[in-house]
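[1] fold the following and give me the result.
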Amino acid sequence: MKYVIKYACCTHVGKWRSENQDNFLCDGKYIGEQDATMDCLISGRTQGDEASLFAVFDGMGGEACGEMAARIAAQCAAECAANLKIGQRPAGERPTGERRTGQRPTGGHPADRRPTSERLADDLRRCCAEANEAICRYADRSGIGSMGTTAVMLAFADKEIILCNIGDSKAFRFDGETLQQLSVDDYALSAYGRKPPLSQNLGIPADEFAIEPHIMKAPCCAGDIYLLCSDGLTDMVSAQEIRRILSESEQDLNAAAEKLLQEALDAGGRDNITILLCQVEEQRHRPWAKIFPRLF
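    From the prediction side, this is the model:
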């Protein structure tokens, strides 16, 4: 199946926070240092004939520590996507804030051979390990006691999706009727009635704990909508409401993202909110497109 991936992504500081500690990766774009205060909606589409990577990160830590942890993770994911030719960007264009290391890309695949789901799963695990190490290095250099971030990453590869998550940022699939959570929540035990702390996240030193990101694979089906989000959405909006909004707006991802954001704000907006929607759309064969390109 040849397909395109439509996407819409929005992020908002919420009503109670002074800074946005969420971040995302969407078609090679993420929130860099110069964009740290922005609330935005971006949308577009990318070809599905090469793998594409999308992600949401929810930073944790005092002052700007969580914001930096999420940005480091987003930058690592952007570099991973670029090295693996996952990100769909014109030749020579860099994602916001990407470092010019001058180093040969690691973990990449030959340009003439698309990565398999097995290799992509390994690449996402490696991405988590590199982001974890980078966050720990930054914390150590800066004398910061604790900083970290969640991560939920979704890769499209040929006829499959590969999901990788750590922490409690969630991934859902909506097939037009059913909303199914695909991610695994990393929660520790806590007192009844209180939100439990995370059992793992990015930003834990290797000598303290070996992180184990969750990986799952599933068929990629035309029409399916995938939702990646921080808990600023799911703590405010029930799964039933999310399903209703997606059902009513499944033909317009921008409208769906904006409605989900507004629902979270109307419910209190107690945390930063990041919503990333991807929809798989079958690419129909149009033999006249090459002859009359302006009509298509």
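
[2] could you use CA atoms for every contact and neighbour count after this?
    Noted.

[3] what about stretch 21-30, distance to the chain center?
    Its chain's C-alpha centre and that of stretch 21-30 lie 7 Å apart, by CA atoms, centre = their mean, to the nearest Å.

[4] any residues touching it, and which ones?
    9, 11, 13, 31, 46, 52-60, 64, 66-68, 70-71, 74-75, 77-78, 81-82, 87-89, 94-96, 230, 272-274, 276 (CA atoms under 8 Å, 6 or more residues apart in numbering).

[5] Proceed likewise with the subsequent sequence, for comparison:
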Amino acid sequence: MITANRSDIGRVRSINEDRSWVGQLDNGITLAIVADGMGGHQAGDVASQLAVEAFRETLSESASKEGLTVDEGKMLIRQAILRANDAVYDIASRNEQYHNMGTTIVATLHVNREVIIGHIGDSRAYRITQNRIEQLTEDHTLVNELVKSGQVTAEEAAHHPRRNVITRAVGTDAEVEVDVQTLTLAEGDILLLCSDGLSNMVSDEVMLLMVSNPDSDLDTKAERLIQLALHAGGDDNITVVLLQDEAAN
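    Below is the predicted model of the structure:
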């Protein structure tokens, strides 16, 4: 698996509350996570860092066995995200300055071309082919609930004054539900994980054009996505992770 991992503070925020990590275990399993923290007084920075550390430590230990199955991987990624929730919630409940801090998570575990995706919040996973982009995760946001119920259109949602309200996050409650899914990557597919600093600033069509460009390597594609979000305003922190099977190159 070849990967690229980029993050930028953006043009408005004073600190970067996004965190990301990509790693490969000795058994060939590739792990990736993007977390977008939230909370005042730099609490979002603390939340996302805690979540990524808990996820990394949990899966670096539990997913390192030989012959890991997809069903085992689904169980482990859910456990890792729940462990992250425990870590953030524990600190938030014991420290007044971190009260109500939380973070989104979108994470993947790759077993050959089988990909397990776990997520909470509005950080996203996309699958990109040469001529198609597919959003794989569903945003846990108030505006998405309004779209699903028919109260607003997708076009209205893009400019809704409450479009940043999260309905489910890591660390804000003692218990949280993790969405987990699996898919098989076809040859040439690229997986994109990102915070909303990218998806709110760059359209799906532009992301598809940039990532499907056969003349650029993954690092260049990731950097260009960051630059596109900055050029569009850079209103938020921007984090991009790209993953592709080495056999496709």
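
[6] can you give me the TM-score here?
    Between these two chains, after superposing, the TM-score reads 0.88 (TM-score structural alignment, normalised by the length of structure 2); 234 aligned residues with a CA RMSD of 2.0 Å.

[7] hang on, the earlier thing: next step: the contacts of stretch 21-30 of structure 1 restricted to helices.
    Under the assignment DSSP state H, those contribute Gly66, Glu67, Met68, Ala70, Arg71, Ala74, Gln75, Ala77, Ala78, Ala81, Ala82 to helices.

[8] which residue is the nearest non-sequential neighbour of the alignment partner in structure 2 of the last one?
    Matched across to structure 2, Ala82 of structure 1 falls on Ser60, judged by TM-score structural alignment. Sequence neighbours aside, Leu25 is the residue nearest to Ser60 of structure 2 in space, at 6.9 Å (criterion: CA to CA, 6 or more residues apart in numbering).

[9] hang on, the earlier thing: give me the buried subset of the contacts of stretch 21-30 of structure 1.
    9, 11, 13, 31, 46, 52-60, 66-68, 70-71, 74-75, 77-78, 81-82, 87-88, 94-96, 230, 272-274, 276 (16 or more other CA atoms under 10 Å).

[10] contacts for the biggest helix by length in structure 2 next, please.
    The longest helix of structure 2 (DSSP H) is helix 70-94. Helix 70-94 of structure 2 is contacted by residues 47, 50-56, 58-59, 62-63, 98-102, 105, 107-109, 111, 114, 116-118, 170-176, 178, 180-182 when judged by CA under 8 Å, 6+ apart.

[11] matching residues in structure 1 for that helix?
    Going by TM-score structural alignment, helix 70-94 of structure 2 sits over residues 117-141 in structure 1.

[12] after superposition, how close is that stretch to structure 2?
    Here stretch 117-141 of structure 1, set against structure 2 after superposition, deviates by a mean of 1.0 Å using mean CA distance after the TM-score superposition for structure 1.

[13] who are the neighbours in contact with the residue most central in space within structure 1?
    Central residue of structure 1 (CA atoms, centre = their mean): Ala55, 1.2 Å from the mean position. Contact partners of Ala55 of structure 1, counting by CA under 8 Å, 6+ apart, are Phe24, Leu25, Cys26, Ala74, Ala151, Val152, Met153, Leu154, Leu228, Leu276.

[14] and those residues, which of them are in strands?
    Per DSSP state E, strands hold the following members of these: Phe24, Leu25, Cys26, Ala151, Val152, Met153, Leu154, Leu228, Leu276.
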